[in-house]
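A.B. asks: here are the coordinates; sequence isn't available:
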């Protein structure tokens, strides 16, 4: 019985460490960009209703040790709130990714700052060219083809050194990615999917899943300690069994 109790305790400790990881987070202003629930519908389709969190600029704990993937939308009427918040939290976002997190920043802005600094060595520029055709450079997101169209599938273009291009329009690159430290970042200037053709919804869902898969499981310090205790417990159990 002593051996079984020791093993059970180790399993419980290890399970507690594993349970500390949170689900995806969608971060924007209090109101939805473009007055549509498109982003919410995208998240429900990608991860299932109730399996992700909606956060507002200024909320605490968004980039805590238990967060893993954060999608940030700064489009349309949320442009000013997005830029103000990002200017104050740029280093926090970079540190989160460098530590193993995944961030997808997407902002089809309305009246945004030229060459806005997104960190990670990248800038965002509103072109005034509301592209009606956007093209993927990868099949990772493909849904009924690699082209998605609409009344304006993107507003901004993204530029930076060391990035891979994932999508582009006639105005320039509209979605980039790169590894940063231990994590992964995606930067885009696309509109919400209510402006896209039929396959645009599924393409965005695939983008969110892809970004979430970019999370690196870097346990917080307390989890590392608990994991070590679990291994110690298993070791003691084996010694007791031999005795």
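C.D. replies: That came in fine, so what should we check first? Source: prediction; values computed, not measured.

A.B. asks: hey, let's count contacts and neighbours off CA atoms from now on
C.D. replies: Will do.

A.B. asks: can you map out the helices along this structure?
C.D. replies: Secondary structure of the chain by DSSP state H: the helices cover 2-18, 38-47, 79-98, 198-213, 221-242.

A.B. asks: Residues contacting the first one, please?
C.D. replies: So the one you mean is helix 2-18. The contact list for helix 2-18 (C-alpha atoms under 8 Å, 6 or more residues apart in numbering) reads 222-224, 226-227, 229-234, 236-238, 240-241.

A.B. asks: Report the buried members of the residues you listed.
C.D. replies: Buried residues within the contacts of helix 2-18, counting neighbours by 16 or more other C-alpha atoms under 10 Å: 223, 226, 227, 229, 230, 231, 233, 234, 236, 237.

A.B. asks: Distance to residue 128 added to these, as TSV?
C.D. replies: TSV is the format used below for the buried ones among the contacts of helix 2-18 (distance: C-alpha to C-alpha, whole Å):
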residue	distance to residue 128
223	48
226	53
227	52
229	57
230	57
231	58
233	62
234	62
236	66
237	67
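
A.B. asks: And those residues, which is closest to residue 173?
C.D. replies: residue 223 (39.4 Å; C-alpha to C-alpha).

A.B. asks: For that closest one, give me its contacts.
C.D. replies: Per C-alpha under 8 Å, 6+ apart, neighbours of residue 223: 17, 18, 20.

A.B. asks: out of these, which is most surrounded?
C.D. replies: For the contacts of residue 223, the largest number of neighbours (other C-alpha atoms under 10 Å) sits with residue 17, at 19 neighbours.

A.B. asks: Can you tell me how far it is from residue 219?
C.D. replies: Here residue 17 is placed at a distance of 8 Å from residue 219 (C-alpha to C-alpha, to the nearest Å).

A.B. asks: ditto for residue 46
C.D. replies: Residue 46 sits 24 Å away from residue 219, taking C-alpha to C-alpha as the criterion.

A.B. asks: same question, residue 231
C.D. replies: 15 Å.

A.B. asks: try residue 99
C.D. replies: Distance of residue 99 to residue 219, computed by C-alpha to C-alpha: 10 Å.

A.B. asks: Next one for the comparison:
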């Protein structure tokens, strides 16, 4: 008989398949609020959510940003900064400005979340910034990151928000708004109370027009006006709004809590929900397939082929060949290092993955003696605990071989600075399964707990657990 297959997709704030019963997420260095799940049951189209109070994991000053004009805070209010502090904690995010930020640096690794604000008399500055940088921003979101663009203008007109023809319509005022789905993570915490209905002198000055959206807020009087919407873009998520600052909103503190919770929902790691399936009659198990696809580090990087994750590191093979020096520089520009190999298991993993996508290829790894001849070190600075040289190597042939290639047979050879090859990029972050069964396994009748250690690009770690329950038919 045909076995039941459930597919689970883990993406920040995206949709999971299966029935949600319970999920948990614990950590040694924070209380993870964001182990609440945003789950769509594919049989009922109903959303169920669980939320655990605590501080959002993985928010740091190097990956979480508030971007605005340096001319003034909208309406002179610092409530957006207050919301960032409430969501991520003071010191765990960075404020930057349209007029001075380098977009190529901001919208690149390790940045994971940006709140972009263009309200009041900063709408024109936002518009100019988007015109100049929209492609860069769209590509950054598509690679697996999250963005909130918000503008309640007091100047100008409509603004092209991009992302498939999304338009901020101004003026389009809303005095009263309703939360469309009270199972949205922002409605469930961590900051409570919140309210399903909010108001203001003007809660919003603009609405969002376009296709492919999930509606988050709707005008209380006109169901065709949406002051807040979100959409999936590639591997990432963009939320777009026309909301004023929360000092204009009521009831309080519910309205301020809602704004902070929106930021949390975009900047957090979300632990998946439990999966419950039934086996076919006469079967002792059911095949369950889940894909771990979260966004730090990204699943895909332009110009690279993913090699997967191993022991808290994620690996990518460059599509282009580089000289060693150029490869070392390119790795740093992409938020990592040329690969470090500290044991036989890691050597075998990288060699196997490379051969799977480029059979027979030799690739550059990060071992080199550029600084001191004969003293090989890793570009990452990690200690040398393992080598796998071919017999007679390294031999520094002609006195010019300062770099190392991983040959397709898994052995190493030293190479010159003129050598060109694809290189293996290593980025801190990924999943390590410590309990349960791999995706695609036949899960037995009963409950199996799957546990993963999750590491972000800054080395922060959390533990995520979810149950797979197979009910006997």
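C.D. replies: Right, received. Where do you want to start? Given the structure is predicted, the values throughout are model-derived calculations rather than measurements.

A.B. asks: TM-score of the superposed pair?
C.D. replies: For this chain pair, the superposition-based TM-score is 0.81 by TM-score structural alignment, normalised by the length of structure 1; 221 aligned residues with a C-alpha RMSD of 2.8 Å.

A.B. asks: can you tell which of the helices of structure 1 is closest to residue 123 of structure 1?
C.D. replies: Nearest of the helices of structure 1 (C-alpha to C-alpha): helix 79-98, 12.2 Å.

A.B. asks: I'd like to know which elements that closest one is packed against.
C.D. replies: strand 102-106, strand 116-119, strand 183-188 (3 or more C-alpha pairs under 8 Å, 6 or more residues apart in numbering; DSSP states H and E).

A.B. asks: Adding distance to residue 206 of structure 1, write those strands out as JSON lines.
C.D. replies: Formatted as JSON lines, the helices and strands packed on helix 79-98 of structure 1 follow (distance: least, C-alpha to C-alpha, whole Å):
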{"stretch": "strand 102-106", "distance to residue 206 of structure 1": "13"}
{"stretch": "strand 116-119", "distance to residue 206 of structure 1": "23"}
{"stretch": "strand 183-188", "distance to residue 206 of structure 1": "13"}
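
A.B. asks: Save these as a markdown table, and put in mean neighbour count too.
C.D. replies: Output for those, formatted as a markdown table (neighbours: other C-alpha atoms under 10 Å):
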| stretch | mean neighbour count |
| --- | --- |
| strand 102-106 | 25 |
| strand 116-119 | 17 |
| strand 183-188 | 26 |
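
A.B. asks: Figure out which of the ones you listed is closest to residue 194 of structure 1.
C.D. replies: Distance to residue 194 of structure 1, taken as C-alpha to C-alpha, is lowest for strand 102-106 among the helices and strands packed on helix 79-98 of structure 1, at 15.0 Å.

A.B. asks: which residues touch the closest one?
C.D. replies: 68-75, 93, 96-97, 183-190, 211-212, 214-216.

A.B. asks: ok, now with 7 Å
C.D. replies: If you take C-alpha atoms under 7 Å, 6 or more residues apart in numbering as the criterion, strand 102-106 of structure 1 is touched by 68-74, 97, 183-190, 211-212, 214-215.

A.B. asks: now do stretch 148-156 of structure 1
C.D. replies: Under C-alpha under 7 Å, 6+ apart, the answer for stretch 148-156 of structure 1 is 108-109, 124-135, 174, 189-191, 195-197, 199-200.

A.B. asks: nearest to residue 139 of structure 1, of the helices of structure 1?
C.D. replies: The nearest among the helices of structure 1, by C-alpha to C-alpha, is helix 198-213 at 10.0 Å.

A.B. asks: now for the closest one, which elements pack on it?
C.D. replies: Where contact means 3 or more C-alpha pairs under 7 Å, 6 or more residues apart in numbering; DSSP states H and E, helix 198-213 of structure 1 is packed against helix 38-47, strand 102-106.

A.B. asks: Let's see that with 10 Å instead.
C.D. replies: Counting contacts by 3 or more C-alpha pairs under 10 Å, 6 or more residues apart in numbering; DSSP states H and E, helix 198-213 of structure 1 packs against helix 38-47, strand 69-73, strand 102-106, strand 147-160, strand 183-188.

A.B. asks: quick one: buried residues of it?
C.D. replies: Residues of helix 198-213 of structure 1 classed as buried: 199-212 (neighbour count, 16+ other C-alpha under 10 Å).

A.B. asks: same question, stretch 163-170 of structure 2
C.D. replies: Buried, per 16+ other C-alpha under 10 Å, within stretch 163-170 of structure 2: 163, 166, 167, 168, 169, 170.

A.B. asks: How about the contacts made by the fifth one?
C.D. replies: With C-alpha atoms under 10 Å, 6 or more residues apart in numbering as the criterion, the residues that contact residue 169 of structure 2 are 151-153, 157-160, 205-209, 225-227, 242.

A.B. asks: In structure 1, what sits opposite it in the alignment?
C.D. replies: Counting by TM-score structural alignment, residue 169 of structure 2 corresponds to residue 125 in structure 1.
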